[in-house]
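J.: sequence and predicted structure below; questions after.
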Amino acid sequence: MLVFVEVRLRADRSHGGAAASVTPAKQRKLILAAQHYLQRYRMPPACRFDVIAIDGNETAWIRDAIVT
């Protein structure tokens, strides 16, 4: 399993927090980058997209955060 990880940091949640900052536009960019990377494989491995969201002192690991 190949895991692509997006790490987002926010000092606080006043603007929605770190997880909320992974917008649909950002998700599309991540998917396109992953597709480009996976072109090097004849048989691409299974993969998923996770997000590590850091809000101040709190950290959350969101597995399968982006569904393709």
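T.: Noted; the coordinates are in hand. Computed from a predicted structure; not experimentally measured.
J.: going forward, measure contacts and count neighbours with C-alpha atoms only.
T.: Noted.
J.: can you list the buried residues in the helix or strand hosting Val3?
T.: Per DSSP states H and E, Val3 falls inside strand 2-10. For strand 2-10, burial by neighbour count (16 or more other CA atoms under 10 Å) applies to Phe4, Val5, Glu6, Arg8, Leu9, Arg10.
J.: go on, stretch 33-50?
T.: In stretch 33-50, counting by 16+ other CA under 10 Å, buried: Ala34, Arg48, Phe49, Asp50.
J.: the last one reaches Ala60, doesn't it?
T.: No: taking CA atoms under 8 Å as the contact criterion, Asp50 and Ala60 are not neighbours in contact, 10.4 Å apart.
J.: sec struct for Gln27, please.
T.: helix (DSSP: H, G, I helix; E, B strand; the rest coil).
J.: structure two is appended below for comparative analysis:
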Amino acid sequence: MQAKTNDTTVARGREAESEAAAYLAGRGLRLLERNFRVRGGEIDLIMQDGPTVVFVEVRARSRSDFGDAGASIDAFKQGRIVLAARHWLARHGECACRFDCVLIDDGRLRWLRNAFAGDH
């Protein structure tokens, strides 16, 4: 039964990422890459906002039993995102960048620009 729970969680995560990507695209950002992974880190969405590369963490919660969607993006998680961003930048070239979060709580989407700094 565990696999079914994980499959459902993965499917919901992909759906949230697609919703976030569409929302950001509707605000002028261009999708560069999804689910960029390196050893020790992952970035859900990498978007282009004019000259700025935006590394986006997407979190969705249908219930608030354990806090809102943003509650789980702690310093450790931020560090994993920054690590992956450094790898991406090493491959694609240094440029202006920022770290955003798209939080979806009970179907309500919030976009947090410059959600955290990349100096972890």
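T.: Sure, I can see it. Please read all numbers here as calculations on a predicted model, not as lab measurements.
J.: what's the TM-score once they're superposed?
T.: Overlay of the two chains. TM-score (TM-score structural alignment, normalised by the length of structure 1): 0.90; 67 aligned residues with a CA RMSD of 1.1 Å.
J.: and for whichever helix or strand comes after the strand holding Val3 of structure 1, what span of structure 2 is it aligned with?
T.: Downstream of strand 2-10 of structure 1, the first helix or strand assigned by DSSP H and E is helix 17-20. The alignment of helix 17-20 of structure 1 onto structure 2 (TM-score structural alignment) covers residues 68-71.
J.: and the contacts of that stretch?
T.: Stretch 68-71 of structure 2 is contacted from outside by Arg59, Ala60, Arg61, Leu103, Ile104, Asp105, using CA atoms under 8 Å, 6 or more residues apart in numbering.
J.: quick one: the strands in structure 2?
T.: Using DSSP state E, the strands of structure 2 run over residues 30-38, 41-49, 52-61, 97-105, 108-116.
J.: I'd like the ones you listed as JSON lines, with distance to Glu15 of structure 2 appended.
T.: Shown next, in JSON lines, are the strands of structure 2 (distance: least, CA to CA, whole Å):
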{"stretch": "strand 30-38", "distance to Glu15 of structure 2": "12"}
{"stretch": "strand 41-49", "distance to Glu15 of structure 2": "12"}
{"stretch": "strand 52-61", "distance to Glu15 of structure 2": "10"}
{"stretch": "strand 97-105", "distance to Glu15 of structure 2": "11"}
{"stretch": "strand 108-116", "distance to Glu15 of structure 2": "13"}
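J.: can you say which of these is nearest to Gly79 of structure 2?
T.: Proximity to Gly79 of structure 2 (CA to CA) singles out strand 41-49 among those, at 8.2 Å.
J.: show residues contacting that closest one.
T.: Here strand 41-49 of structure 2 has contacts from 17, 21, 28-37, 53-58, 80-85, using CA under 8 Å, 6+ apart.
J.: what's the counterpart of Arg40 of structure 1 in structure 2?
T.: The alignment partner of Arg40 of structure 1 in structure 2, by TM-score structural alignment, is Arg91.
J.: how near is that match to Gly70 of structure 2?
T.: 29 Å (CA to CA, to the nearest Å).
J.: just Arg63 of structure 2 next, same as before
T.: 13 Å.
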